[in-house]
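S.K.: Would you be able to build a 3D model of this:
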Amino acid sequence: MIQPSPTAAVLLIGDELLSGRTRDINLQQIAKYLAPLGIQVHESRTVSDFQESIVKAVNELRAAYTYVFTTGGIGPTHDDITADAIAAAFGVGIDEHPEVIAMLAERYAEMKTEFTPARRRMARIPHGAQLVSNPVSGAPGFQMENVFTLAGVPQVARAMLEDIGPRLRTGAVVHKVTIRGLGLREGDIAEPLGALAQEIPEVAFGSYPWFRSVGDNGVHLVASTIREDLISEVTQRLEAIIAATGVKPERIVEDAK
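M.R.: Next comes the predicted model:
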């Protein structure tokens, strides 16, 4: 029996995200990292620095998806409560991890910086968790079963993914093609695009308009499928749909980074 492809959810934690003070890019970079592994992100949530909200979201998401990635709330300040929330979600205790204490003590000594009680908070790891290395700033993330807890700083979160990747079960890779039409309107292609989606159910089609100015607007048509053999045909069909409106189709090469 073929095992279904693994799925993922991303839980973004932090009052600064909900207030608008900080713009999140972690969802995008986690999804981009997982896509070539055949792991699709199916849901994203953003919650405040409130333990009950974090616990509720973690427990719901870890039951629904193969993997959950949390970002934020594992720093040295009073509102960094994610580690405590993860421990509560799994019903385990939390203490300073001796390996992390030793590593951080050495790191701060090298920087000639005091290893304060606040900084020691970053060594508090839920019981039974596996560490996730942080080659950027030292303080690690951790894994509890299918939940991976990452830092909120995008550069650090991205570096942590490299340690997580080999632990993940991979699935069928989704192949995509994007064709855009400058000046195209969704109403012009809605009917033929809908007919194409019914004709080829193995492919997911999406229509995404943009409008930057009067002269810079149009529609991106995106096709996604695990059937790589269908990509060539689908590309030609989408180009034909756009061309039939009198607009020149342009294929967009996605940034894989």
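S.K.: Every contact and neighbour count from this point should use C-alpha atoms.
M.R.: Noted.
S.K.: Please verify my assumption that residue 247 contacts residue 179.
M.R.: No: the pair residue 247 / residue 179 is not scored as a contact, 11.5 Å apart, by C-alpha atoms under 8 Å.
S.K.: what's near enough to touch the nearest residue to residue 5 once chain neighbours are set aside?
M.R.: Excluding the flanking residues, the one nearest residue 5 by C-alpha to C-alpha, 6 or more residues apart in numbering is residue 171, at 4.4 Å. Applying C-alpha atoms under 8 Å, 6 or more residues apart in numbering, one finds that residue 171 lies in contact with 4-6, 37-39.
S.K.: of all the residues you listed, which comes closest to residue 241?
M.R.: Among the contacts of residue 171, residue 38 lies closest to residue 241 (C-alpha to C-alpha), at 28.9 Å.
S.K.: Can you tell me the number of residues neighbouring that closest one?
M.R.: For residue 38, the count of nearby residues is 19 (other C-alpha atoms under 10 Å).
S.K.: how near is it to residue 226?
M.R.: Taking C-alpha to C-alpha, to the nearest Å as the measure, residue 38 falls 9 Å from residue 226.
S.K.: List the neighbours of stretch 63-76 that are in contact with it.
M.R.: With C-alpha under 8 Å, 6+ apart as the test, stretch 63-76 has contacts from 6-14, 26, 49, 58, 61-62, 79-83, 118-122, 141, 146-153, 157.
S.K.: if we go to 6 Å?
M.R.: 6-13, 62, 80-82, 118-119, 121-122, 146-152 (C-alpha atoms under 6 Å, 6 or more residues apart in numbering).
S.K.: could you pull out the helices for the protein?
M.R.: Listed in chain order, the helices found in the chain under DSSP state H are 15-19, 26-34, 51-64, 82-90, 98-110, 117-120, 154-164, 186-199, 231-243.
S.K.: out of those, nearest to residue 129?
M.R.: Per C-alpha to C-alpha, nearest to residue 129 of the helices of the chain: helix 82-90, 9.2 Å.
S.K.: what angle do that closest one and helix 51-64 make?
M.R.: Relative orientation of helix 82-90 versus helix 51-64 (axes from the mean of the first three to the mean of the last three C-alpha atoms, to 10 degrees): 60 degrees.
S.K.: quick one more, to check against the first:
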Amino acid sequence: MEHTSPTAAVLIIGDEILSGRTADTNLNTIARFLAALGIDLLEARTVGDRPGQIIEALNALRAAHDYVFTTGGIGPTHDDITADCVAEAFGVAIGERDDALAILERRYGDELNEARRRMARIPDGGVLIANPVTDAPGFQIGNVFVMAGVPRIMTAMLEDLVPRLRTGAVVHARTLRVTGVGEGAIAAPLAEAARASRDLSFGSYPFGAGSDGEVGTNLVVRGRDAAAVEAAVDALAAALGAAGISTSRQA
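M.R.: All right, here's what the predicted structure looks like:
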């Protein structure tokens, strides 16, 4: 099938992620955001606060994908180096921007110190990304969107990106829940369903045992043709039923 939807990558920046001090949730949030827009997230990388590594990864990703979303490293502290690295990757200068500084002045007033002024430094040619949580902006340059690492701030910034993105066909997803049997019992019917519908994606996600002691597998069928997804789910449920395995639809 011809691949016409936009593609994307995520670059997660921060020593705190690699050290395990902070658990990343931004990748999942961005993945769900992009899926709803029909944009295919094809790659994700995590790098530390090392300029060479950030620049190398950013240049590779922005050349390979329609969009790159970065998280982390745009705050007021000395190790917030993402903006400088992005400027270097694009070969442009970076400096304090009047519009970004005005936003920070309104936010902090007399408490706008030198450290906070760092957040007004934007690469030349960058377009600000609104931050409705703490006001300090992110920015877009070319096909790269540079956002905060704090999850609630990053999530809020995503809303400002929607009008800027070329969207693809929305991906439809349907889930069949199988309980009481493991993945091994359903492997053959699932493989046959995948062979029969090569334009769709079939995922198998085991669960259990939780507090209720239930063990089973969620089977997720995804595709851009809603009717094809529904038909594939019906066929898979019938095949499992014929093998004596009962299923239930999930919302």
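S.K.: Kindly provide the TM-score of these chains.
M.R.: Superposed pair, TM-score by TM-score structural alignment, normalised by the length of the second structure: 0.94. Supporting alignment: 249 aligned residues with a C-alpha RMSD of 1.6 Å.
S.K.: In the first structure, which residues correspond to stretch 164-174 of the second structure?
M.R.: Mapped onto the first structure using TM-score structural alignment, stretch 164-174 of the second structure spans residues 167-177.
S.K.: picking up where we left off before, any common contacting residues for residue 38 and residue 226 of the first structure?
M.R.: Common neighbours of residue 38 of the first structure and residue 226 (C-alpha under 6 Å, 6+ apart) are residue 173.
S.K.: center of the second structure - which residue?
M.R.: Central residue of the second structure (C-alpha atoms, centre = their mean): residue 30, 2.5 Å from the mean position.
S.K.: Next one: that one relative to residue 72 of the second structure, how far apart?
M.R.: Remark: distance between residue 30 of the second structure and residue 72 of the second structure (C-alpha to C-alpha) = 13 Å.
S.K.: ok, now residue 86 of the second structure?
M.R.: 12 Å.
S.K.: next one: residue 29 of the second structure
M.R.: Counting by C-alpha to C-alpha, the gap from residue 29 of the second structure to residue 72 of the second structure is 14 Å.
S.K.: Between the two, which has more neighbouring residues?
M.R.: Neighbours per residue, other C-alpha under 10 Å: of residue 29 of the second structure and residue 72, the larger number sits with residue 72, 26 against 14.
S.K.: And the more buried one, what's its match in the first structure?
M.R.: Checking TM-score structural alignment: residue 72 of the second structure goes with residue 72.
S.K.: what does residue 188 of the second structure give?
M.R.: By TM-score structural alignment, residue 188 of the second structure lines up with residue 191 in the first structure.
S.K.: Enumerate every residue touching its match.
M.R.: Not one residue lies near residue 191 of the first structure by C-alpha under 6 Å, 6+ apart.
S.K.: Distance-wise, check it relative to residue 197 of the first structure.
M.R.: Noted for residue 191 of the first structure: a distance of 10 Å to residue 197 of the first structure, by C-alpha to C-alpha.
S.K.: for residue 184 of the first structure, same thing?
M.R.: On the measure of C-alpha to C-alpha, residue 184 of the first structure and residue 197 of the first structure end up 19 Å apart.
S.K.: Neighbour count: the two, which is higher?
M.R.: Using other C-alpha under 10 Å as the criterion, residue 184 of the first structure and residue 197 rank with residue 184 on top: 22 against 15.
S.K.: Could you measure from the nearest residue to residue 176 of the first structure once chain neighbours are set aside over to residue 189 of the first structure?
M.R.: Using C-alpha to C-alpha, 6+ apart and skipping residues adjacent in sequence, the residue nearest residue 176 of the first structure is residue 224, 4.4 Å away. Taking C-alpha to C-alpha as the measure, residue 224 of the first structure falls 18 Å from residue 189 of the first structure.
S.K.: go on, residue 46 of the first structure?
M.R.: Relative to residue 189 of the first structure, and taking C-alpha to C-alpha, residue 46 of the first structure is found at 34 Å.
S.K.: before we move on, what about residue 45 of the first structure?
M.R.: Residue 45 of the first structure is 32 Å from residue 189 of the first structure, by C-alpha to C-alpha.
S.K.: And the two? Which one has more around it.
M.R.: More crowded of residue 45 of the first structure and residue 189, by other C-alpha under 10 Å: residue 189, with 18 against 14.
S.K.: Now do the more buried one against residue 219 of the first structure, distance only.
M.R.: With the distance defined as C-alpha to C-alpha, residue 189 of the first structure ends up 10 Å from residue 219 of the first structure.
S.K.: same thing with residue 251 of the first structure?
M.R.: 12 Å.
S.K.: joint contacts of the two?
M.R.: Here residue 251 of the first structure and residue 219 share no contacting residue, scored by C-alpha under 6 Å, 6+ apart.
S.K.: more crowded one of these two?
M.R.: Comparing residue 251 of the first structure with residue 219 by other C-alpha under 10 Å, the one with more neighbours is residue 219, at 20 against 15.
S.K.: That one matches what in the second structure?
M.R.: Under the alignment (TM-score structural alignment), residue 219 of the first structure pairs with residue 217 of the second structure.
S.K.: swap in residue 204 of the first structure?
M.R.: Correspondence of residue 204 of the first structure to the second structure, assessed by TM-score structural alignment: residue 201.
S.K.: Thanks a lot, see you next time.
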